[in-house]
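Engineer: Mind looking at a prediction? Sequence and model below.
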Amino acid sequence: MADPFSIGVGVVGVVGLAIQIVQVVTRCGLDWKDAPTEVKAVREELQVLAQTLSITQTNILQNPDFAAAFDNRPSLLLSQLGPNAPNDTNTKVMLQSCERHLRDLLHDLEKRARGHRVGWERLKGAFLAKHTRESVGNLYRQCQTLNNMVVIDAVALSAKIHTEVMAIQEEQRDSRQEQRDAIVASQRWRQEDRAQTILQWLSATDYGTQQSDFFQRQQDGTGQWLLDSTEFRNWRSNNATTLYCHGMPGAGKTIMTSIVVNQLCTEFEYNPSTGIAYLYCDFRRKGEQKPINLLASLLKQLILNQPKMPPGVERLYENHLAKQTRPLLGEILTELHFVASTYSKSFIIVDALDECSISEGGRQEFISELLNLQAKARSNIFVTSRINPQIARELRTGYTRLEVRASDADVRKYLESQVHRLPAFVQRSTEVQKEIKNGITNAVRGM
């Protein structure tokens, strides 16, 4: 293998000789403007050769394989050009020949200039040696060809890489689409009448409609602070963790919950190994929100991402169908624990836990069963409520707390979206708008 360093030294040597030849004329007190046309042509050829060799040296140092073109054998890099690339090169011989002839030219010039008053006529003959000009021209053309081939090869390589990357991306898109199609196909059972009947029997509450309604109220761009928080990221990444988000009335806890639900549903839309279930508690529906009803709704939602209706749930439905009875809490819990355990990751989100019924210890029982589910299925639990010491105690220890409040940035984003509703004189004055935004932002105090 050719040594890039030694080749580089040879290239530098030729460039140095070309420079010395031009300098000899200057030392003789001659002006190149007065040089004969043939001599000027030689000088220009030397300058062009020096520039080309500088590029060649860079290619040698940056790509060791390029040095093979100076070792009397084909370059692996340049041979990628196929039939247009030379099978062999004599670049090394050309370099040595050019260096020898330029040394001869330099020696001849110095000899002619030594001890005599010289003019262009005395020096001209040294420049016109045919073999010197031929060696300069041959080396220039060969190096220019090699340099051009490197450029072409680099472009071809870039194009090849781009094509391969595009092919990989297309393959990945096809793979993802096939995966999505397979998941959608595997979940068509949910559209069957029997499946619909069983799911409706488990729970008639439609929290999906509430989720859509709450999320549509969100101002674009708000709530990102929660998703970016360290507390949320840790909760999202780890299993069997609890994030308790508390805040004053009007702080936006329900809207923030809808943002969390949307983020998770979007992120894991086509991931069959992840289960997501959520509840929106409401004090006006306390009669409906008993522990068994809430847990049955969680079971129903976790079933929706299954490849088929769980056999245990079908048997449970059949057992109660003939007697026209409802499932017992223990039966719901058995199926809930089983279904949640089939997922490698599951998220349970509960908004406004403080509005859950507390009669007959209902809320305490519900929280206790959530924690039991977390212990058995390693589910992640996200809970919001007003500041409530009792809920904090019922959640036991090991959870992370995060206060929810309307950030100044979110308030300003909302206000900016509502400026068009204000009178025309306000819309024309940025100062008045600024005063209004500052006043309201300071007044809301996180609500």
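Structural biologist: Here it is on my side, so go on.

Engineer: From here on, just use CA atoms for contacts and neighbour counts.
Structural biologist: Fine.

Engineer: And the residue nearest the centre of the chain?
Structural biologist: Residue closest to the average C-alpha location in the chain (Cα atoms, centre = their mean): Gln169, at 13.4 Å.

Engineer: Please report the distance of that residue from Thr163.
Structural biologist: According to Cα to Cα, to the nearest Å, Gln169 stands 10 Å off from Thr163.

Engineer: again, but for Leu49
Structural biologist: Applying Cα to Cα to Leu49 and Thr163 gives a distance of 36 Å.

Engineer: Ok, Arg445 next?
Structural biologist: According to Cα to Cα, Arg445 and Thr163 sit 55 Å apart.

Engineer: returning to what we had before: so which helix or strand takes in the residue nearest to the centre of the chain?
Structural biologist: According to DSSP states H and E, Gln169 maps onto helix 130-186.

Engineer: Point out the other helices and strands that that helix packs with.
Structural biologist: helix 37-62, helix 91-113 (3 or more Cα pairs under 8 Å, 6 or more residues apart in numbering; DSSP states H and E).

Engineer: Show me what counts as buried in the very next helix or strand once past it.
Structural biologist: Heading C-terminal from helix 130-186, the first helix or strand you meet, by DSSP H and E, is helix 193-202. With burial defined by 16 or more other Cα atoms under 10 Å, the residues of helix 193-202 counted as buried are 195, 198-199, 202.

Engineer: So between Leu49 and Thr163, which is more surrounded?
Structural biologist: Leu49 (22 against 12; other Cα atoms under 10 Å).

Engineer: Included below, for side-by-side comparison, is a second structure:
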Amino acid sequence: MQTPENLLAGVCVQLADTLSGPLSKTLVDIYGSHSRLQTRPTLIEILKVLESTVDRLDTAYLVIDALDECSEQVRNVLLTRIEALPGNTRLLVTTRHVDDIVNRYREIPKIEIRATEIDLTNYITSRIFSSTRLTRTVRDHPALEQEICERVTSKADGMFLAAKLHVDALSTKGNVKTLKEALRKLPTTLDELYDDAVRRIDFQNQDDKLLALKALRWVAYTYRPLSFRML
């Protein structure tokens, strides 16, 4: 669950892993008291640990990816607390364009990262021909390939993820008529795209649907970074 406590505790763990030598007394004391009582530390206690950890570093670099995916309330608390850390803290944030985030950091240097139209077109083309169904459809109707590229590029708004989700949705269409209808009704926002992806899961057979939902819950509720093993 995304809460300021969980997110800042995660930052503490990652920074502590970079330190050599014994753990700070603040961390040891807080861990000892909560370990005995089987309780979780408060936000204030987590901040004490975070500050004591940052103090031991020459410079603490913090990267918050996809900040816009936090609720406005959570990110306001998170950013307020991080901005109050010692002056040796450096913060990098990635986010979609969200008004309250943009306004908060209006005077801070920023770089806009967007896929070019050519990049998106090449990517969409490769996705089309990685789908057996889409490959067969555009082979019989060559003009459809250009139409798919143009429509998806305009809706993707410079994001590869959006392009992928759009093409994934189109690859489920069984004929030209349903494909063209889907092209006319492509979602505009990422939230709509995610909703559409979940609906596609619902239409799968029961075993595949349960497996997909189990995987989503596993990722959503994990307490530590996930790794993978090659089989």
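Structural biologist: Ah, there it is. Treat the numbers as computed from the prediction; the structure is a model and nothing was measured.

Engineer: Post the TM-score for the overlay when you can.
Structural biologist: Comparison of the two superposed chains (TM-score structural alignment, normalised by the length of structure 2) gives a TM-score of 0.53, and 155 aligned residues with a Cα RMSD of 3.2 Å.

Engineer: how about the helices and strands packed on helix 130-186 of structure 1, which one is nearest Asn305 of structure 1?
Structural biologist: Of all these, it is helix 37-62 that lies closest to Asn305 of structure 1, at 54.4 Å by Cα to Cα.

Engineer: count of neighbours near Thr274 of structure 1?
Structural biologist: Thr274 of structure 1: 20 neighbours (other Cα under 10 Å).

Engineer: That one contacts Lys345, doesn't it?
Structural biologist: Yes: counting by Cα atoms under 8 Å, Thr274 of structure 1 does reach Lys345; the two are 4.9 Å apart.

Engineer: so stretch 246-264 of structure 1 corresponds to what in structure 2?
Structural biologist: Using TM-score structural alignment, stretch 246-264 of structure 1 lines up with nothing in structure 2.

Engineer: Same check on stretch 182-202 of structure 1?
Structural biologist: Going by TM-score structural alignment, stretch 182-202 of structure 1 sits over no part of structure 2.

Engineer: Residues contacting that stretch, please?
Structural biologist: Contact partners of stretch 182-202 of structure 1, identified using Cα atoms under 8 Å, 6 or more residues apart in numbering, comprise 270, 272, 296-297, 300, 304-309, 314, 317.

Engineer: Just the ones in helices from those, please.
Structural biologist: Within the contacts of stretch 182-202 of structure 1, residues falling in helices by DSSP state H are 296-297, 300, 314, 317.

Engineer: Quick check on those residues: which are buried?
Structural biologist: 296-297, 300, 317.

Engineer: Widest-spaced pair of the residues you listed?
Structural biologist: Ser297 and Tyr317 (14.9 Å).

Engineer: Please identify which of the helices and strands packed on helix 130-186 of structure 1 is closest to Val260 of structure 1.
Structural biologist: helix 37-62 (50.7 Å).

Engineer: element containing Glu335 of structure 1?
Structural biologist: Applying DSSP H and E, one finds Glu335 of structure 1 within helix 329-341.

Engineer: Mean per-residue distance, that helix versus structure 2.
Structural biologist: Its match in structure 2 and helix 329-341 of structure 1 itself, once the structures are fitted together, sit a mean 2.1 Å apart by mean Cα distance after the TM-score superposition for structure 1.

Engineer: just checking, what packs against that helix?
Structural biologist: Looks like helix 329-341 of structure 1 contacts helix 291-303, helix 311-321, helix 362-377 (3+ Cα pairs under 8 Å, 6+ apart).

Engineer: how far off helix 193-202 does it point, in degrees?
Structural biologist: Put simply, helix 329-341 of structure 1 runs at 120 degrees to helix 193-202, going by axes from the mean of the first three to the mean of the last three Cα atoms, to 10 degrees.

Engineer: what's in contact with the following helix or strand past helix 329-341 of structure 1?
Structural biologist: Downstream of helix 329-341 of structure 1, the next assigned helix or strand under DSSP H and E is strand 345-351. Identification of contacts with strand 345-351 of structure 1 by Cα under 8 Å, 6+ apart yields 239, 253-254, 257, 261, 273-281, 298, 340, 378-385.
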